[in-house]
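Participant: what follows is a predicted protein model with its sequence.
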Amino acid sequence: MRNTTAIGLGLITLFTGLTVAYFSRQQAMAQATAPTGLILKASPYSVEETETRFKKILESKGLSLFATVDHAENASGAGLELRPTRVVIFGNPKVGTPLMQCQQTMAIDLPQKVLIWEDEQGDVQLAYNDPQYLGGRHRLNGCGVETLKTVSGALNNLTNAAIAP
């Protein structure tokens, strides 16, 4: 019985390690091909499931969900085809407003957005604007540095939770 339990635990540990390694590799590959200013992450779930998980996390954290744009549905309405592609628009005015006070042009990139889509290979990807990149884009010049760090950490944690196995 002990050997069976030890083997079972060993297999679980091995499987968990391989799963984590696989998704870490997927994340690294996605980020290596990311357009400038975007953070890309692979999701093991469908577009719909990734979106649902992400929205539940937003809700649990008390963040405002402003809208969801279903680009594939909109394309279909125009007689066109597009793989599943959705944008979730969300935020927290207590965090975003100070950034806009630093530089009002930040408003073009706020509230926050997460893009969830199915790529050409059928894999699901998630992307969001890198807050540090936005700080440079809008020339915050030191204003809002701590806020940008907070936003970066929050986006990383929110999206990681949505794609966690």
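Facilitator: Here it is on my side, so go on. No experiment lies behind these values; they were computed from the predicted model shown.
Participant: from here on, just use CA atoms for contacts and neighbour counts.
Facilitator: Fine.
Participant: measure Leu115 to Thr16 for me?
Facilitator: To Thr16, Leu115 is 28 Å away according to C-alpha to C-alpha, to the nearest Å.
Participant: who has more neighbours out of these two?
Facilitator: Ranked by neighbour count (other C-alpha atoms under 10 Å), Leu115 and Thr16 place Leu115 first, with 19 against 13.
Participant: show me where this protein has its helices.
Facilitator: 2-32, 47-60, 71-77, 93-102, 131-137, 145-163 (DSSP state H).
Participant: which parts of the fifth one are buried?
Facilitator: Which is helix 131-137. Using 16 or more other C-alpha atoms under 10 Å as the burial criterion, the residues of helix 131-137 that qualify are 131, 134-135.
Participant: equivalent analysis for the fourth one, please.
Facilitator: Buried residues in helix 93-102, counted by 16+ other C-alpha under 10 Å: 96-97, 99-100, 102.
Participant: the second one too?
Facilitator: Neighbour counts using 16+ other C-alpha under 10 Å place 47, 50-51, 53-55, 57-58 of helix 47-60 among the buried residues.
Participant: could you do the last one as well?
Facilitator: Of the residues in helix 145-163, 148, 151, 155, 158-160, 162-163 count as buried by neighbour count, 16+ other C-alpha under 10 Å.
Participant: structure two is appended below for comparative analysis:
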Amino acid sequence: MKLIRLWFGLAIAISSSVLASTSATDDGLVRVKSTHDVSMTADKLAGLLESKGMTIFTRVKHSDSAKKVGVELRPTELIIFGNPKVGSPLMACSQSVAIDLPQKALIMEDDQGEVWLVYNSPSYLAARHHIEGCDKVLSKVEGALANFAKGATQ
């Protein structure tokens, strides 16, 4: 298990150094800086996901909902998406990972006006749910999420 976590941690660190606009932190989140506003980043991500056969379950525009109750919130949108071809094998490895599936991508503007696409690191999910023996599935998820994030933010 430690070797799996170390391998995924190393993969994220390498990815982070290659993409200067990407950061992975101890909180299990991968953050990718976008060159677009929140709406455009979310639209690009949704288009990419759909083009790859992913199901978009919902788009939650948190800032719009906050406005309805008198709360000012910087642009913030959550896209919940998945594909049973990928999620089901992961759940077969550790059924508790279902609490974190389908996948989520948060697109938000920070207090500096920068836009970020944020998602859960697969290595974080592997550690959280004690997933062992599913390196191929985890690697596939990690690569797909990184590609979706890059495509939506560039």
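Facilitator: Yes, it's here. Because the structure is predicted, anything quoted here is derived from the model rather than measured.
Participant: quick one: TM-score?
Facilitator: Their TM-score after superposition, calculated using TM-score structural alignment, normalised by the length of structure 2, is reported as 0.84; 137 aligned residues with a C-alpha RMSD of 1.6 Å.
Participant: wait, which of the buried residues of helix 145-163 of structure 1 is closest to Val124 of structure 1?
Facilitator: Using C-alpha to C-alpha, Ile163 is the member of the buried residues of helix 145-163 of structure 1 that lies nearest Val124 of structure 1, at 10.0 Å.
Participant: please look at the closest one and Pro44 and confirm they touch.
Facilitator: Yes: in terms of C-alpha atoms under 8 Å, Ile163 of structure 1 counts as a neighbour of Pro44; the distance is 6.5 Å.
Participant: circling back: wait, which of the helices of structure 1 is closest to Arg86 of structure 1?
Facilitator: Proximity to Arg86 of structure 1 (C-alpha to C-alpha) singles out helix 71-77 among the helices of structure 1, at 5.8 Å.
Participant: show me what Leu140 of structure 1 lines up with in structure 2.
Facilitator: Taking TM-score structural alignment as the criterion, the aligned counterpart of Leu140 of structure 1 in structure 2 is Ile131.
Participant: burial check on that match, number of neighbours?
Facilitator: Residues within reach of Ile131 of structure 2, counting by other C-alpha under 10 Å, total 23.
Participant: which residues touch the aligned residue in structure 2 for Asp109 of structure 1?
Facilitator: Taking TM-score structural alignment as the criterion, the aligned counterpart of Asp109 of structure 1 in structure 2 is Asp100. With contact taken as C-alpha atoms under 8 Å, 6 or more residues apart in numbering, Asp100 of structure 2 is in contact with Leu125.
Participant: measure Asp100 of structure 2 to Thr41 of structure 2 for me?
Facilitator: Taken as C-alpha to C-alpha, the spacing of Asp100 of structure 2 relative to Thr41 of structure 2 amounts to 22 Å.
Participant: one more: Asp26 of structure 2?
Facilitator: With the distance defined as C-alpha to C-alpha, Asp26 of structure 2 ends up 25 Å from Thr41 of structure 2.
Participant: kindly report the same for Leu90 of structure 2.
Facilitator: Counting by C-alpha to C-alpha, the gap from Leu90 of structure 2 to Thr41 of structure 2 is 27 Å.
Participant: can you check Asn83 of structure 2 too?
Facilitator: For Asn83 of structure 2, the distance to Thr41 of structure 2 under the criterion C-alpha to C-alpha works out to 21 Å.
Participant: closest to Val88 of structure 1 out of the buried residues of helix 145-163 of structure 1?
Facilitator: Of all the buried residues of helix 145-163 of structure 1, the one with the least separation from Val88 of structure 1 (C-alpha to C-alpha) is Thr159, at 11.7 Å.
Participant: show me what contacts the equivalent of that closest one over in structure 2?
Facilitator: Using TM-score structural alignment, the equivalent of Thr159 of structure 1 in structure 2 is Ala149. When contacts are counted by C-alpha under 8 Å, 6+ apart, Ala149 of structure 2 is found next to 32, 45, 117.
Participant: and if you look at Asp111 of structure 2?
Facilitator: So Asp111 of structure 2 contacts Arg74 (C-alpha under 8 Å, 6+ apart).
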